[in-house]
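**Q** my questions are about this predicted structure, shown below with the sequence.
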Amino acid sequence: MLLPSTAWAQPFTDANIAPLIEKLKTDNEWERENTIKMLNQIGSPATPALIEALKDPNVQVRRRAAYALSQTDPALEADVISDLQATLKDSDKYVRISTIKALGHHFPVGTIRPILIHDLRTALKDPEKYVRISAIETLGYIHAKDAIPDFLTALRDSDKYIRISAAQALGGIVRNNSKDLTEEEVKAIVSNLRTALKDPEKYVRINAAKALSSLTVGIKAKAAVIDLSAAFKDPENEVRISAAQALGEIIRGIYNDSLSNFYEQLNFGLKTKEVILQLRAGLKDLEKEVRKISAQALGEISSASLYRDPYELLRFGAKNEDVVSDLSAALKDLEKEVRISAANALEEIGRSIARYPQDSIGAKAANNTVPALSKALEDLDKDVRINAAKALGQIGKKAKDTFPIRSNAVPILSAALKDSEKEVRISAAEALGEIGAKAKDAVPNLRAAFKDSEKEVCITAAKALGKIGMEARDAIPDLRVALSDPDINVRISAAYALGEMGAEAKDAIPELSAASTGQEGVYWRTVQILEEIALSLKKKAQTLPTSDLEKVISNLEAAWSALDISEDDYIGSKFSDNDYYLLPAKRGLSVLNIRLSLEILKATRDSRLFNQKLRNQWLWATGIYLISLPILWLLLLWLRRRKSMRFG
């Protein structure tokens, strides 16, 4: 049994601990294990007795003392470590094994570290293989970079367990020391691990692949890409999974390292065509993890190629539309994780597809992708639907003027606004916003989504309406009502949407003015929205009907009066290159733009009134002229006749 709680109140002495050390001699396994647990509970006070027990002539006592030391929590003192070092030469292999584990468990730092690493490396030559295995595991556990040559030698050992341990140890080393490895060390590690990928023992192959993926997230292991691709044909599921994971990490590392030099790094004089072909084949692998990772890697490669040049993959024997077609087929995979990865990959590709015009490979890829993604919006799994919606949004982003989105995308995204999962509704709204004005047919459903019970959906729908712009003018009444919503984020998103609609939102000026009261953040956002509307109205001042112009001026005058404007708001209270100090100046510019727009609108109105008055004056003059002219002629005729009669 374990020590009772009352025992902790008593100080531990040699007299207390000696009986426990004696019990280590028992053949009763339960009692022996319980004794070791008691010694572990005692901790540091028991350490001297355990160290002394390492010299006991009874081999069982030495074994159990060494094992107990390998399990204790407290760090060991330097002199205790020295005693353990001596035990590395014990005649019993199990004592040596437990001692090695104890040293790994309590491995010190400082000047003694190099000495211990030297001793552990010496243990790699032990005649007992399990001692060598323990030494390899411990050196890997403590990330002993100096032992790399020993691990590489062990990778060629005739014993499979030695090779497995060496591959695992190298994985630990490169995960924790990758940035510190020299170019020569990296070359040696990669070369040996590539050979290990063909080892007859599957666990060697698995750990070799894992170690390769750990080299600075794979960047330094790029020379092994072809070997990892070949490992996709391995008969063992676990090997293919590890190879796929490693290949994915390497490609991801290259991709993230430098997009501009992506293909210079990826090609590296080898047949990159084989990599792409293996990844495409990996989409049909029997193991779902391989299919999932293949989809991810293909998405990253294709996305980078499209971003750089839509014809880039042709150099490697693959068309983007073929890759997209394979990924689209993967959207029908029986495993949801694969479908999610395929949708994610298509989203990545979608980010780049939108860059290219109708006659490009990007457009062809888009046209091949949209139907499959639209179908994926009906998937039973919400994560698939979410990623499908995001992918459609990315394809639509910046593409509205370069190539048409298939007609079935907007209606299906619009229908997805009624999905039972809020995340799907949010993603659908985001996607429709990315498509922009081309998504005008979705405005009715976006208006309904704006009244969703989930605030996040409301906010996203408002932003989408704003991105659709003037084509969403029918939503202005809903957005005006939302300006009085108790949720600050709803109010801000509604104001943003109205601002995007410009002059079309002129009737919302009173509500925006009312919304400007309260928190400073809302106030200044509202001022900026009023500025956008005012500037838009200024541009359209000449075309506004007079009645609308009068109403706009009246509303802006009222809004101006409601704003808490100070002199600092005009000029900015402070000014420097720091954004924090530029903020007042930016706000001041917004205020000035509102006032300037208002004055221009008023000047336009006054000009109209003057012109109208002037026109009226000419009309009166013309009327008087037209009326008086006949009278004048009649008068002249009468006078002439009278004169003639007088002298006749």
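**A** That came through, no problem. Numbering: from 1, shown residues only.
**Q** okay, CA-based contacts and neighbour counts for the rest of this
**A** Fine.
**Q** what is the burial count for Ser420?
**A** Per other Cα atoms under 10 Å, the neighbour tally for Ser420 reads 10.
**Q** swap in Leu632?
**A** Per other Cα under 10 Å, the neighbour tally for Leu632 reads 12.
**Q** which element is it on?
**A** Following DSSP states H and E, the helix or strand that holds Leu632 is helix 579-647.
**Q** same check, this time on Glu378
**A** Glu378 is located outside every helix and strand, with elements delineated by DSSP H and E.
**Q** Ala281 now?
**A** helix 272-282.
**Q** give the other helices and strands that that helix contacts.
**A** Helix 272-282 is packed against helix 225-230, helix 288-308, with contacts defined by 3 or more Cα pairs under 8 Å, 6 or more residues apart in numbering; DSSP states H and E.
**Q** against which helices or strands is the helix holding Leu632 packed?
**A** For helix 579-647, the packing partners by 3+ Cα pairs under 8 Å, 6+ apart are helix 520-539, helix 546-562, helix 567-571.
**Q** repeat the analysis, applying 6 Å as the threshold.
**A** When contacts are defined as 3 or more Cα pairs under 6 Å, 6 or more residues apart in numbering; DSSP states H and E, helix 579-647 sits against helix 520-539, helix 567-571.
**Q** how about the strands of the stretch 51-200 of the chain, start to end?
**A** Assigned strands in the stretch 51-200 of the chain: none (criterion: DSSP state E, counting those that start in this stretch).
**Q** the nearest residue to Leu413 once chain neighbours are set aside: neighbouring residues, count only.
**A** Using Cα to Cα, 6 or more residues apart in numbering and skipping the chain neighbours, the partner closest in space to Leu413 is Ala428 (5.4 Å). Residues near Ala428, counting by other Cα under 10 Å, number 36.
**Q** what's in contact with the host helix or strand of Ala428?
**A** Following DSSP H and E, one finds Ala428 within helix 422-435. Outside helix 422-435, the residues that touch it by Cα atoms under 6 Å, 6 or more residues apart in numbering are 386, 389-390, 393, 396-397, 413, 416-417, 419, 439, 457, 461, 464, 467.
**Q** ok, structure two:
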Amino acid sequence: MRLTRWIARIKAALGGRRESALTINDAHVRSGVEIEALIATLRQQAPDMRRGANVSLTDLGVDDAFVPALVSTTRDTDAYFRASAIHALADYDLRQHPQAESAVLHALTHDTEADVRAAAVLTLGMQSEAVAHAHLPACLQALKDPSAEVRREAVQVLGRWSSAPVVAALRARLHLDTDVDVRIWAIQALARCDTANAMADLFAATADLDGSVRAAALDALCECLDREDTTLRDLLLAALSDPVPEVRRQAAQGLRFGPPQVLPALLAVANDPEPRVRLEVVIALGWQRDAQAVDAIAARVFDEADEEVRYYAVSSLGEQHDARATQHLITAFQTPALGQRVRVGALWALGDSGDAAALPILLAALGDADAEIRAQAATSISNLHRGSHADAEQALPALTQALRDDDEDVREQAARALVAVCTLPALHALLSGLHEHNSAARQALQRAIAAREEEEAAAAERTGLGTVHYE
């Protein structure tokens, strides 16, 4: 009867009802029969159906009673079951199960299928540090496996440990391996486990014949070195002219927080033929916050074919805090051909610009036919004048009208904007003046006022001023 229940549970999982099947609470003692039943049921499925069902040998959970069956399955004639059993054993402490440990090691060194050997490396890497270190020689040997798949897993596992043999082996993979992904993963592993001693190897990898490897090396160097490092800066500047777009993209990203000296080089590649590169360049130019960059960024708004680049360009304009940038953003919002996302982005950037000249266009946008535009306009007004009540009188009529909007999000954002630009006494007066039939508007404003009062009370408590009272 118990076996029947488990077969039903397995079939439910195979039928796509895994969540409900796996929540069954059985109080009986677990038995190896359960895992055997799962394997038997999977064996009845065609290979494509079996994999498509997304059912694994871990679906029954972890229990010592399953170990003997899993160990036996590591010698199955079907590589799918051997790999599945090895993966399932990763959830067990191999120190407590010597037979399982031997099975994993045997699979790593003797199995004819790369998938199974790769699973064995991964299983060893998922063990506790003490267990994993005990099998360091086996993982190091896996770096010489004829299959790139196995070598990749070995590199990933070894990158978690820092020791002289590991670093030496990873450096060898970086310089000698014929597989691009192995070299890339070796770069990432070296950057994690021995940055200081691997620096020369990372610099050397920026001259790799494969562009993806060069890009990975630049990324690792940016993570490891200070952006003020002149050697790294010169390397990134030179990489802006690399023939591979991914390298140029990584170089532009690395220069994102560069000193003013990198501005001419960024301006020179602002029209790169690859959209991904232009995207990173426009972000880097935004971080420069230099008046010389404004027109180059604006060109990526109005002359750009890629919407993603246009969107980030308006964001970068908002970071310039420049009067010309504000005018470009106003024009962008008023140009429907640029696309909805870009126009909404332009409104967001106007709120981020800190330029009071943006307020009239934001107030006008509160009357736009599109609810998303109206909501963003209210948010931007809040961001533009948070904590400043100088323009409350100018903004109050339009925001009060938006508080009665048919769209709930617009009402909520308008209420928050009112809280940002008005004093609390003025807000309470406004709330009192709202008619009872405007219940949605009243509720939105009440929530915003309550949030503001909670923030101020918390701030007063932090500074030791006690409770704040309003007349």
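**A** Right, received. Where do you want to start? The model shown is predicted, which means the values in this text are computed figures rather than measured ones.
**Q** narrow the contacts of helix 422-435 of the first structure to just the buried residues.
**A** For those, a burial check counting by 16 or more other Cα atoms under 10 Å picks out 386, 389-390, 393, 396-397, 413, 416-417, 419, 439, 457, 461, 464, 467.
**Q** just curious, which of those is nearest to Leu286 of the first structure?
**A** Leu286 of the first structure lies nearest to Ile386 out of those, by Cα to Cα, at 25.6 Å.
**Q** which residue in the second structure lines up with the closest one?
**A** Taking TM-score structural alignment, the alignment pairs Ile386 of the first structure with Tyr311 from the second structure.
**Q** contacting residues around its match?
**A** Counting by Cα under 6 Å, 6+ apart, Tyr311 of the second structure touches Val342.
**Q** ok, it to Asp370 of the second structure distance?
**A** To Asp370 of the second structure, Tyr311 of the second structure is 18 Å away according to Cα to Cα, to the nearest Å.
**Q** and for Arg171 of the second structure?
**A** Noted for Arg171 of the second structure: a distance of 57 Å to Asp370 of the second structure, by Cα to Cα.
**Q** so which of those two has more stuff around it?
**A** Neighbours per residue, other Cα under 10 Å: of Arg171 of the second structure and Asp370, the larger number sits with Arg171, 20 against 11.
**Q** map that one across to the first structure for me.
**A** In the first structure, Arg171 of the second structure lands on Arg194 (TM-score structural alignment).
**Q** same deal with Val150 of the second structure?
**A** Under the alignment (TM-score structural alignment), Val150 of the second structure maps onto Ser165.
**Q** return the most buried member of the helices and strands packed on helix 579-647 of the first structure.
**A** Of all these, helix 520-539 has the most neighbours on average by mean count of other Cα atoms under 10 Å, namely a mean of 21.
**Q** for that helix, name the packing helices and strands.
**A** In terms of contacts (3+ Cα pairs under 6 Å, 6+ apart), helix 520-539 of the first structure is packed against helix 488-500, helix 579-647.
**Q** could I get those helices as CSV with distance to Glu249 of the first structure?
**A** Output for these, formatted as CSV (distance: least, Cα to Cα, whole Å):
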stretch, distance to Glu249 of the first structure
helix 488-500, 39
helix 579-647, 38
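**Q** quick one: closest of those to Tyr203 of the first structure.
**A** Smallest distance to Tyr203 of the first structure across those (Cα to Cα): 53.6 Å, for helix 488-500.
**Q** next secondary structure element downstream of that closest one?
**A** Using DSSP H and E, the helix or strand that follows helix 488-500 of the first structure in sequence is helix 509-515.
**Q** check the fit of that next one onto the second structure and give the mean distance.
**A** In the superposition against the second structure, helix 509-515 of the first structure averages 5.3 Å from its aligned positions (mean Cα distance after the TM-score superposition for the first structure).
**Q** about what we covered before: tell me how far the match of Val150 of the second structure lies from Ser134 of the first structure.
**A** Look at Ser165 of the first structure and Ser134 of the first structure: by Cα to Cα, they are 9 Å apart.
**Q** nearest residue to Asp272 of the second structure other than its sequence neighbours?
**A** Asp272 of the second structure sits nearest to Arg278 (Cα to Cα, 6+ apart), 5.8 Å away.
**Q** oh sorry, the question was meant for Lys602 of the first structure
**A** In space, and not counting its chain neighbours, Lys602 of the first structure is closest to Ile553: 6.7 Å by Cα to Cα, 6+ apart.
**Q** which residue in the second structure aligns with that neighbour?
**A** Taking TM-score structural alignment, Ile553 of the first structure has no aligned residue in the second structure.
**Q** please report the distance of Ile553 of the first structure from Ser516 of the first structure.
**A** Distance from Ile553 of the first structure to Ser516 of the first structure, by Cα to Cα: 18 Å.
**Q** hang on, the earlier thing: could you dump the helices and strands packed on helix 272-282 of the first structure into JSON lines with mean neighbour count and distance to Thr87 of the first structure added?
**A** Converted to JSON lines, these look like this (neighbours: other Cα atoms under 10 Å; distance: least, Cα to Cα, whole Å):
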{"stretch": "helix 225-230", "mean neighbour count": "22", "distance to Thr87 of the first structure": "42"}
{"stretch": "helix 288-308", "mean neighbour count": "25", "distance to Thr87 of the first structure": "46"}
